[in-house]
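>>> Sequence first, predicted coordinates after that:
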Amino acid sequence: MITQRFIELGEGLGDVFELCELIRSNSGRLHRAFIFTARDSGVLSLAAAFEPAGEGSFMPIYICREGIRNSSKGSARVTRFQEAAAEAGATPVTVEVRPSKDFSDRDQYFRHITGILRLNHLIPPLR
């Protein structure tokens, strides 16, 4: 059984650089990259899901949660993230989700996103 869990890196510029470095250094394990747009809140989250290491059954999904303004001009952080994903052979999938403030705690928010990703076959289902 594959277990998927979000690992939150943070919201700052350094956190996005760390996420990009994780993608580059684990490009062979990258399952998919995501840009989550939060309805009506004007913020984005960047995330990357990786295949389990070795014979493990843990699929980490690293996320920089809601730290980027969604603007028509674009963002240097989003561009760097897209470039890192492209170097690993992936194009980030944009997924619209509810903002985290709609949930009483972060775990509910991450379960919400996990459900959307599973329903859209973007990460494997529970087995």
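Received the coordinates, thanks.
>>> use CA for all of it now, contacts and neighbours both
OK.
>>> so how far is S41 from P52?
P52 sits 33 Å away from S41, going by CA to CA, to the nearest Å.
>>> These two: which is more packed in?
P52 (17 against 14; other CA atoms under 10 Å).
>>> Could you check how far that one is from G42?
32 Å.
>>> now P99: how far from R69?
Distance from P99 to R69, by CA to CA: 13 Å.
>>> hmm, I was thinking of E8
18 Å.
>>> repeat for L126
L126 is 33 Å from R69, by CA to CA.
>>> Comparing those two, which residue is more hemmed in?
The residue with more neighbours, out of L126 and R69, is R69; 14 against 9, by other CA under 10 Å.
>>> Next up, a structure to set beside the first:
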Amino acid sequence: MIQQFIELGQGYGDVYELCELIQTNEKRIHNAIIIISNNGEKKVASPAVAFKPVGESKFMPIYICREGIPYNPEKPSKRIELFEQALERIGKKAIQMDVKHSSYYSETALFYNHLIGILRLNHLIPPMQ
């Protein structure tokens, strides 16, 4: 199975697109994740949703809004609240996980490969076949 991150943007207006994908594809949702990382002194969040492959396809897309949303657990961002509400409407909940910021990696592709490994190890997406 091919698992690939598809970056919608950095979480400004594109979080609305992610919420629409959740609503229109609710039967395909495999898991939803809020990836939290530190960018210096600031914490940032990346909402992401993994979708099941379509039909006979072996492609699992993972849509993400990467590291553009400030994260404060005591006072959640309106964009994170919108993401969680979209999931709640379909009876799902996002899993939170902490990872290194993408700036630690020389390329964004390496960051996404690392995330796929973490998601597989934690059984949040299926293992490589």
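Sure, I can see it. Note that the structure is a prediction, hence the values are computed from the model and not measured.
>>> List the residues that contact the residue nearest to the spatial centre of the first structure.
Nearest to the centroid of the C-alpha atoms of the first structure, with distances taken as CA atoms, centre = their mean, sits A47, at 1.6 Å. Under the criterion of CA atoms under 8 Å, 6 or more residues apart in numbering, the neighbours of A47 of the first structure are 19, 33-36, 61-64.
>>> before we move on, what about H101 of the second structure?
37-39.
>>> Can you list the buried residues in the longest strand seen in the first structure?
The longest strand of the first structure (DSSP state E) is strand 58-69. Using 16 or more other CA atoms under 10 Å as the test for burial, strand 58-69 of the first structure gives 58-68.
>>> quick check: angle from the helix or strand encompassing V16 of the first structure to strand 58-69?
Element membership for V16 of the first structure, per DSSP states H and E: helix 13-25. Orientation of helix 13-25 of the first structure against strand 58-69 (axes from the mean of the first three to the mean of the last three CA atoms, to 10 degrees) gives an angle of 140 degrees.
>>> average offset between helix 13-25 of the first structure and the second structure?
With mean CA distance after the TM-score superposition for the first structure, helix 13-25 of the first structure departs from the second structure by a mean of 0.6 Å once superposed.
>>> Show me the contact partners of stretch 52-64 of the second structure.
Contacts of stretch 52-64 of the second structure (CA under 8 Å, 6+ apart): 1-9, 18, 28-30, 46-51.
>>> need the helices for the second structure, in chain order.
For the second structure, the helices defined by DSSP state H cover 14-24, 78-89, 108-121.
>>> between the buried residues of strand 58-69 of the first structure, which is closest to N120 of the first structure?
I61 (16.0 Å; CA to CA).
>>> got the contact list for the residue nearest to that closest one when sequence neighbours are not counted?
Once flanking residues are discounted, I61 of the first structure sits nearest to A49: 4.2 Å by CA to CA, 6 or more residues apart in numbering. Contact analysis of A49 of the first structure by CA under 8 Å, 6+ apart lists 30-33, 59-62, 123.
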